[in-house]
Every structure is written in C-alpha cells, then in structure tokens.
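Colleague: structure here, sequence nowhere to be found:
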C-alpha cells in the first residue's frame, strides 16, 4: 500500500493517538500507521512501562513491532510507582525528539488519564512524602471512611468520583499542599499542541469473548510463572504494578488462596469491567474519530484521518 500523506510538516506536526478499550487492537493499528506515515510509537499504557510484565499486559513483541521504534516500553522496575506527571514530561520529550527527526509521533494506549496528560493542557500539583506518609498511616489505622468524609468536606466532586484509598489520599494531599480541591486540576479538553485521536469502536459482545480468550492464552503462555518471577523481583512492593490485571489475581495463586482456573475467571471479569470503564472514558471525548475495529480498510481510513487537515484540532 502506498504511504498516505503525513499531514503538516515542520517541527510540530499533529500528534496521533490511537485509543480504545483493552483488546481492541490499538498496538497493531499504531504499528501500521507508523509504517504508513513514517512514524514512531509511544506507549501510553501504564502497565507496559514495567520490565518483565509482558504476558499479562499483552505487551507487543519485538517481532510484532515490525521494526518500528517504540518509546516508553520497559522503562521501570516493578517496585517503582508510575506517575502521570512523570509520564507527561517523558512523553512530551519523546514527541519532541520524534518530530525533530521528521517523523510522526503516535501514542498507543488505553490508560485514559495518561493519554490526556500527553495531549491536553494539564497541570499537576506537587507531592510531599511526609504528608503522603501521614495520610497513609491514618488509612492503615482507621480505614478509608474517615478520609473519604474529610475529602467530602473540602472537595465533594472528588469524593463522589474517587473510591480507592490511593486516589483519596492523593486528593487530600493535593488539598493540603495547594489549598485547592483536587478536582480543580482536572483537564479541560484543550490540546497542548495539534493532535488527532483515532478511537477503535468495538462490538462489545465480540470483545467480551475476545478478552476471555486472551486471558486463557496468557495462562497457557505462562502467566503464573511470570508473576512468580516478578514476585521474586519485588512485585508486591510496587504500588502500581502489583494491582495490574492478572498479576493481583495470580499472586493469590502463589499464596495458596486461589487456583489457576479461579484466578483466570477473576481476571476475565476484572478485564471486562476495565474495558467498560475505558469505553466510558473515551466516549466522553468528542474530539475522537471513531472507526470500526474490524473494518478491513481500518488502516487506510485511519491514515486518511491523520493526513486530513480538517481532522486536526
């Protein structure tokens, strides 16, 4: 297939983002677009930052990359905590590098906030380890409810939206440090630089079956052994990596609290729930150009959108 025009040239061509739910084929489409548009891919899946988390994250293999350079894959140990603000800086640096060499930067990933951080005008408040540690101690001693009630008194929007301890603690930390509610830092839909987003529109019933099959293939490929290796490398100490789909469930198998079949079923259920949340997140963004994930002309249509000045915002 002849390469499609790559759109505006110069130091700041539009950033391309391929988004959608897990299992929809984002990585594959990103590679095809990179081949069509002379681009390079930037990973925007938070769990694929981690070295060794390959089977359970369906990380694209070297062969599947087809010679296309991939950035921000395998950049962290499982003991490290992923940070949206650090990703924003690293991703924008990668975009500048790619564009400086006359290539197209193509993001691929389903971590919605990470995609927004890369593409949109978004400010990140600082952190204070002492404040974080005190709040985490309070949580360990008294549970989540008192922290949720405190958050509701200063930031009811975040209190309604956040349900897990990590995010509630972060919201309280931000309020203590800035005097502003955490919800005030949520991004508006304003691109940091010109961009075009391609969303993969899925048949939900087909996706449900596909996700189940994918989990079973992960188990057959050695997911339990991968989790065991990463456990020995400190997986449980990692606040981000240890919660990854599949890894949390199969740690229970290692502990004798579950069996492989039960862990696989729990992973399937959790993955389907995650896919629904991803679809809800991305459907709320009116700037995304949606394409049928199973369209035989998907690559050509996506390349055409990326090349059209009318598609760029």
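Modeller: Everything's here; your move. Bear in mind the structure is a predicted one, so any value in this text is a computation, not a measurement. Numbering: from 1, shown residues only.

Colleague: C-alpha from now on. contacts and neighbour counts both.
Modeller: Noted.

Colleague: can you get me a residue count around residue 25?
Modeller: 18 (other Cα atoms under 10 Å).

Colleague: tell me, how many residues neighbour the closest residue to it other than its chain neighbours?
Modeller: Among residues not flanking residue 25 along the chain, residue 293 sits closest, at 7.3 Å (Cα to Cα, 6 or more residues apart in numbering). When neighbours are defined as other Cα under 10 Å, residue 293 has 19 of them.

Colleague: now swap in residue 311 and tell me
Modeller: 16.

Colleague: pretty sure it contacts residue 304?
Modeller: No. If you go by Cα atoms under 8 Å, residue 311 and residue 304 don't touch, sitting 9.3 Å apart.

Colleague: on that earlier part again, tell me who's in contact with the residue nearest to residue 25.
Modeller: 24-25, 200-202 (Cα atoms under 8 Å, 6 or more residues apart in numbering).

Colleague: distance of it from residue 247?
Modeller: From residue 293 across to residue 247, the span is 27 Å (Cα to Cα, to the nearest Å).

Colleague: residue 59 too?
Modeller: 14 Å.

Colleague: if you count what's nearby, which of the two comes out ahead?
Modeller: residue 247 (26 against 20).

Colleague: contacts only, for the closest residue to that one other than its chain neighbours.
Modeller: Spatially, and ignoring its direct neighbours in sequence, residue 247 is nearest to residue 227 (6.1 Å; Cα to Cα, 6+ apart). Neighbouring residues of residue 227 by Cα under 8 Å, 6+ apart: 247, 250-251.

Colleague: tell me which of these fall in helices.
Modeller: 247, 250-251 (DSSP state H).

Colleague: ok, the residues you listed vs residue 214, which is closest?
Modeller: residue 247 (14.6 Å; Cα to Cα).

Colleague: and that closest one, what is it in contact with?
Modeller: 56, 227, 241.

Colleague: before we move on, what about residue 188?
Modeller: Contacts of residue 188 (Cα under 8 Å, 6+ apart): 120-122.

Colleague: what strand or helix carries it?
Modeller: Using DSSP states H and E, residue 188 maps to neither a helix nor a strand.

Colleague: and for residue 210?
Modeller: Assessed by DSSP H and E, residue 210 sits inside helix 204-221.

Colleague: wait, residue 181 touches residue 153, no?
Modeller: No. Counting by Cα under 8 Å, residue 153 is not a contact partner of residue 181; they are 10.3 Å apart.

Colleague: putting a second one here so we can go through both:
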C-alpha cells in the first residue's frame, strides 16, 4: 500500500513541530514544511523555525526556499511539495506534512485547481483601487461573484478575485478546493485549551525578543524585507519594522506581537475545524505524539 501523507495541523503555538518530528522518528518519515513564512531565508526567530540541531535527525524539506523580497505562491508550492512527497515515498519513507498555513496544506492534500493570472489586469485593478477605493471594487465583485465578495476582507484578495473573473470568465469562488484528497492522507489536528494557548503565545513572543528578533528584523530590512509583499506582513516583523522607524516602542511592538498571533490562531482554528476529515488531539493531555501514532494506526496500516 502506498504510504499516506500524514499532516499535522493546528494553530500556531500548539506544538506541531514536536509532534511531526516524533511521528517521523517512529515511522521512518521525513518532514515537509507547510508554514508559508518558513519558506523565507533569514526569517528564523520570528517564525519559530527549528534549527538543524532541533530537528531530531529528521530530514526537513521546503525550508529557506525564498528571499524575503519574493512572493510566496501556493501554486508553485503545490508542485514543489507534491514532488518532494513523491521523492520521499520513492525512498520507502513516510511523508509528514507539518504547518498551519491552511491553504498551503489543502493545496498539497486536496484536488485544487489554480485560477489564471494576468499581470496587466492586476495592475489596472490596483490602480483603480488606489483611485476609487475598495468599496467600488467590492460592489463590482458583488455583481459577478457574491460568494467571494462576502468572504473577502482585504484589498489584495479583492483585486485577485476581480482579476480571476476578468481572466477566466469564472468567479473566483468556483476555484475553491473540494474536500477530495489528491492522494491518501491522514490529518491530525492539535487542539489546545484557549488560556494555555494564550500563555504559550505570550511566552513564545518574549522568547523571540530575547533571542534577537529585533536584530533579525534589522538584518532583513537591509535585504529588502519592506519590499516583500508576503514576508513584510509576517507577525512580529511588521511590528519591529515600526520600531526601527521610531513609530512604536519595543514594549508596544511586543504587546502587539502577542495580540496578533492570538487573532491568527483563531482564524487557523476556524479554517481547520471546518474540515471534518481532521482527527483532533488534545495537546493538554499526556503524550500527544503517542496519541498521534495511535490515531494514525487506526486509519492506515503501519508496518
């Protein structure tokens, strides 16, 4: 039997990396990164990227694949990740997908068609956004794709939805993935008590600051961080760029950086809870890796 992809998902701070490594160690596996911000070289402290000596001897793939000035692409990631997974299977090992970037996880696991792009149309729409504001574009989107108009809450995706409609003649919402696995898969979701997660996230941010997050942001600023459409929006990095600019104090940046992951974690939970195929594990109980192994064994034969 072809080994399934094991996916470890859940909110930031829930311990996905540790569970993913434990699964890989026990099942002769290799980890495939599904955290979009860990693609970026140099974004180490603020993304909680594991150092080589923290990976338990387990090979990790698709870390440090982009410069901070480059924009992450779900379509490119899909091709890369699926290629890596086939290579892992070809070695007779088990692929373990680990990360909380929901759309990236689904791009690997599910049947997902990517809508076309048209840079000229996008440039025109971005100019119209600057001239007329988002409300005018939202009304236009509502007329052709009311589903997307209701879901989209930021200007970037608003422009993208209109670009897709003009380029394809199909609404952006028509390209949303179906819950049909591309290849056999088992998803394990890590669930953490809300107060425990809040404390973990606060502790994580303080640890990042002690480890040199401000210096990391300063170095990346010199490498073009501000010009990166994806990287510059990363939690913590935007806040500490404002510290460099004198807009925020370090104390205010820390508080904002603590609050932002809480909001992000709620969105992640909403995303993954909507998928009935996820097998949820309570992290607060004893031995999450052991219970993860038990769950996997119930779903697929492991020899």
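Modeller: Cool, got the structure. Because the structure is predicted, anything quoted here is derived from the model rather than measured.

Colleague: quick check: TM-score for this pair?
Modeller: TM-score for the superposed chains, counting by TM-score structural alignment, normalised by the length of structure 2: 0.97, backed by 302 aligned residues with a Cα RMSD of 1.3 Å.

Colleague: quick one on the thing from earlier: relative to residue 276 of structure 1, which of the contacts of residue 188 of structure 1 is nearest.
Modeller: The closest of the contacts of residue 188 of structure 1, once distances to residue 276 of structure 1 are taken by Cα to Cα, is residue 120, at 22.8 Å.

Colleague: how about that closest one, what's its partner in structure 2?
Modeller: Under the alignment (TM-score structural alignment), residue 120 of structure 1 pairs with residue 110 in structure 2.

Colleague: residues contacting that match?
Modeller: 177-183.

Colleague: okay, helices next: where are they in the stretch 1-150 of structure 1?
Modeller: 26-37, 84-100, 112-119, 129-142, 145-154 (DSSP state H, counting those that start in this stretch).

Colleague: so what does the shortest one touch, helix or strand wise?
Modeller: Put plainly, it is helix 112-119 of structure 1. On a contact count with 3 or more Cα pairs under 8 Å, 6 or more residues apart in numbering; DSSP states H and E, helix 112-119 of structure 1 meets helix 84-100, helix 260-283.

Colleague: could you rerun that using 6 Å?
Modeller: Using 3 or more Cα pairs under 6 Å, 6 or more residues apart in numbering; DSSP states H and E, the elements in contact with helix 112-119 of structure 1 are helix 84-100.

Colleague: in structure 2, which residue range corresponds to the helix it packs on?
Modeller: With TM-score structural alignment as the criterion, helix 84-100 of structure 1 aligns to 74-90.

Colleague: got the contact list for the matching stretch?
Modeller: Outside stretch 74-90 of structure 2, the residues that touch it by Cα atoms under 6 Å, 6 or more residues apart in numbering are 95, 107-108.

Colleague: if you set the cut-off to 8 Å instead, what comes out?
Modeller: Here stretch 74-90 of structure 2 has contacts from 2-3, 5, 29-30, 32, 61-62, 94-95, 103-104, 107-108, 114, using Cα under 8 Å, 6+ apart.

Colleague: what two of those are the furthest from one another?
Modeller: Longest span within the contacts of stretch 74-90 of structure 2, Cα to Cα: 29 and 114, 29.0 Å.

Colleague: neighbours of the closest residue to residue 311 of structure 1 other than its chain neighbours, how many?
Modeller: If the residues on either side of it in the chain are set aside, residue 311 of structure 1 comes closest to residue 305, at 6.0 Å by Cα to Cα, 6+ apart. Applying other Cα under 10 Å, we find 19 residues neighbouring residue 305 of structure 1.

Colleague: residue 305 of structure 1 corresponds to which position in structure 2?
Modeller: Counting by TM-score structural alignment, the partner of residue 305 of structure 1 is residue 295.

Colleague: next: residue 36 of structure 1.
Modeller: In structure 2, residue 36 of structure 1 lands on residue 26 (TM-score structural alignment).

Colleague: contacts only, for the residue nearest to residue 110 of structure 2 when sequence neighbours are not counted.
Modeller: Excluding the flanking residues, the one nearest residue 110 of structure 2 by Cα to Cα, 6+ apart is residue 181, at 4.3 Å. Counting by Cα under 8 Å, 6+ apart, residue 181 of structure 2 makes contact with 109-111.

Colleague: any idea which residue sits dead centre in structure 1?
Modeller: Nearest to the geometric centre of structure 1 sits residue 111, at 2.1 Å (Cα atoms, centre = their mean).

Colleague: ok, that one touching residue 49?
Modeller: No. Under the criterion of Cα under 8 Å, residue 111 of structure 1 makes no contact with residue 49, lying 11.6 Å away.

Colleague: which residue in structure 2 aligns with residue 244 of structure 1?
Modeller: Residue 244 of structure 1 maps onto residue 234 in structure 2, by TM-score structural alignment.

Colleague: again with residue 274 of structure 1
Modeller: Per TM-score structural alignment, residue 274 of structure 1 is aligned with residue 264.

Colleague: number of residues surrounding that match?
Modeller: Neighbour tally, residue 264 of structure 2, other Cα under 10 Å: 14.

Colleague: same check, this time on residue 118 of structure 1
Modeller: Count around residue 118 of structure 1 with other Cα under 10 Å applied: 25.

Colleague: longest strand in structure 1, please.
Modeller: Across structure 1, the longest stretch assigned as strand under DSSP state E is strand 195-201.

Colleague: aligned to the residue nearest to residue 25 of structure 1, what sits in structure 2?
Modeller: In structure 2, residue 293 of structure 1 lands on residue 283 (TM-score structural alignment).

Colleague: same question for residue 215 of structure 1.
Modeller: Aligned partner of residue 215 of structure 1 by TM-score structural alignment: residue 205.

Colleague: same deal with residue 130 of structure 1?
Modeller: Match for residue 130 of structure 1 (TM-score structural alignment): residue 120.

Colleague: circling back to that earlier point, how close does the match of residue 215 of structure 1 get to residue 230 of structure 2?
Modeller: 20 Å.

Colleague: the more surrounded of the two?
Modeller: residue 205 (22 against 18).

Colleague: could you measure that one against residue 69 of structure 2, distance?
Modeller: 24 Å.

Colleague: ok, residue 106 of structure 1 - contacts?
Modeller: 15-18, 30, 33-34, 39-42 are the contacts of residue 106 of structure 1 under Cα under 8 Å, 6+ apart.
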